[in-house]
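[1] I would like to see how this sequence folds:
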Amino acid sequence: MIGERLGDEVLNERIQTDDESLGRRRYLVTKQRAVERSLERWRQGLKADWHLLSRDDVASMAFVAGELWATLSRDEWEQMHFSKLGLHETRVIVAHADRLRHGARREETLEQVMRLIEQARVRSEQAMRGGEGG
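    You can find the predicted model right below:
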């Protein structure tokens, strides 16, 4: 009887651990897919300028996108328009990624990145409206 209870406890603990592992794995896969989609949009927005970026730059971009994904609500994440970023903003974001990796003011740095993305979106919308009248 005691052996059965101990066996049940071990089994329940194993199931709970498996559920936790599965949950972590699901989270990581979802995050990875979101980051890959954001990089694809970023690449499409940069067009030929994408080839001016190094592998390290792209890794830094993925890191920042992952940090944003982990920090933002899903609605906020969906409002991130990576395709509107130009080469200059991208290079600034890569520099922010380097600071983030070294633990420098995480929250402030992510806010600066979000501000750059938002400014690029607004600028793009203004350019489209300006082009409609001419």
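
[2] hey, let's count contacts and neighbours off CA atoms from now on
    Will do.

[3] any idea how far apart the tips of stretch 72-81 sit?
    14 Å (CA to CA, to the nearest Å).

[4] and that stretch, what's buried?
    Using 16 or more other CA atoms under 10 Å as the test for burial, stretch 72-81 gives W77, M80, H81.

[5] mind listing which of those residues are in helices?
    Judged by DSSP state H, those include W77 as members of helices.

[6] does D57 really touch V94, like I thought?
    Yes: D57 lies in contact with V94 (CA atoms under 8 Å); the separation is 6.0 Å.

[7] another sequence for comparison is provided below:
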Amino acid sequence: MPEVTQAELGRRLYHVHRGKTVESSMKLMQQGIGADWKLLSEAEIMLLSHLLQCTWNKIDQKVWDKIPFMTMNMETVKKILSYGDGVRPGKNPSPEAVEEIRKILLAVR
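    This is a model prediction of the structure:
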């Protein structure tokens, strides 16, 4: 079994933590949006997760934890998804798109 460096272990833990945090946030969004959540395709949900994970990197954890994801509506989700053009695994959104998503999230009340 190959040796895993401390740096690699740290990266893996970071990615796991980021994924779990975004997953929890998306569950809150789903609860808040209710039945309309089913209007999102599987591809849109995967894209939303990818966009949120990229944005999570740019928001302090304490700030992220205070975002009221449960109050988000479908209009806000669609606005976030609009920044996902061309985004896919291995192709992240532009820094400008991440900044716009960050602004959207921080404006949620």
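
[8] quick revisit: and D57 and V94 of the first structure? which has more neighbours close in?
    Between D57 of the first structure and V94, V94 has the larger neighbour count (other CA atoms under 10 Å), namely 23 against 18.

[9] where's the more buried one, which helix or strand?
    helix 87-101 (DSSP states H and E).

[10] corresponding residue for K84 of the first structure in the second structure?
    Under the alignment defined by TM-score structural alignment, K84 of the first structure is paired with T71 of the second structure.

[11] name the nearest residue to that match, sequence neighbours excluded.
    Closest residue to T71 of the second structure apart from its sequence neighbours, by CA to CA, 6 or more residues apart in numbering: G32 at 5.6 Å.

[12] aligned to that neighbour, what sits in the first structure?
    For G32 of the second structure, the residue aligned by TM-score structural alignment is G45.

[13] its match: helix or strand, and which one exactly?
    Going by DSSP H and E, G45 of the first structure is in helix 2-46.

[14] which positions in the following helix or strand past that helix come out as buried?
    Beyond helix 2-46 of the first structure in the direction of the C-terminus, DSSP H and E gives the next helix or strand as helix 55-71. Going by neighbour count (16+ other CA under 10 Å), the buried part of helix 55-71 of the first structure is D57, V58, S60, M61, A62, F63, V64, A65, G66, E67, L68, W69.

[15] and those as JSON lines, adding distance to V29 of the first structure?
    Converted to JSON lines, those look like this (distance: CA to CA, whole Å):
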{"residue": "D57", "distance to V29 of the first structure": "22"}
{"residue": "V58", "distance to V29 of the first structure": "19"}
{"residue": "S60", "distance to V29 of the first structure": "19"}
{"residue": "M61", "distance to V29 of the first structure": "18"}
{"residue": "A62", "distance to V29 of the first structure": "14"}
{"residue": "F63", "distance to V29 of the first structure": "15"}
{"residue": "V64", "distance to V29 of the first structure": "16"}
{"residue": "A65", "distance to V29 of the first structure": "14"}
{"residue": "G66", "distance to V29 of the first structure": "11"}
{"residue": "E67", "distance to V29 of the first structure": "14"}
{"residue": "L68", "distance to V29 of the first structure": "15"}
{"residue": "W69", "distance to V29 of the first structure": "12"}
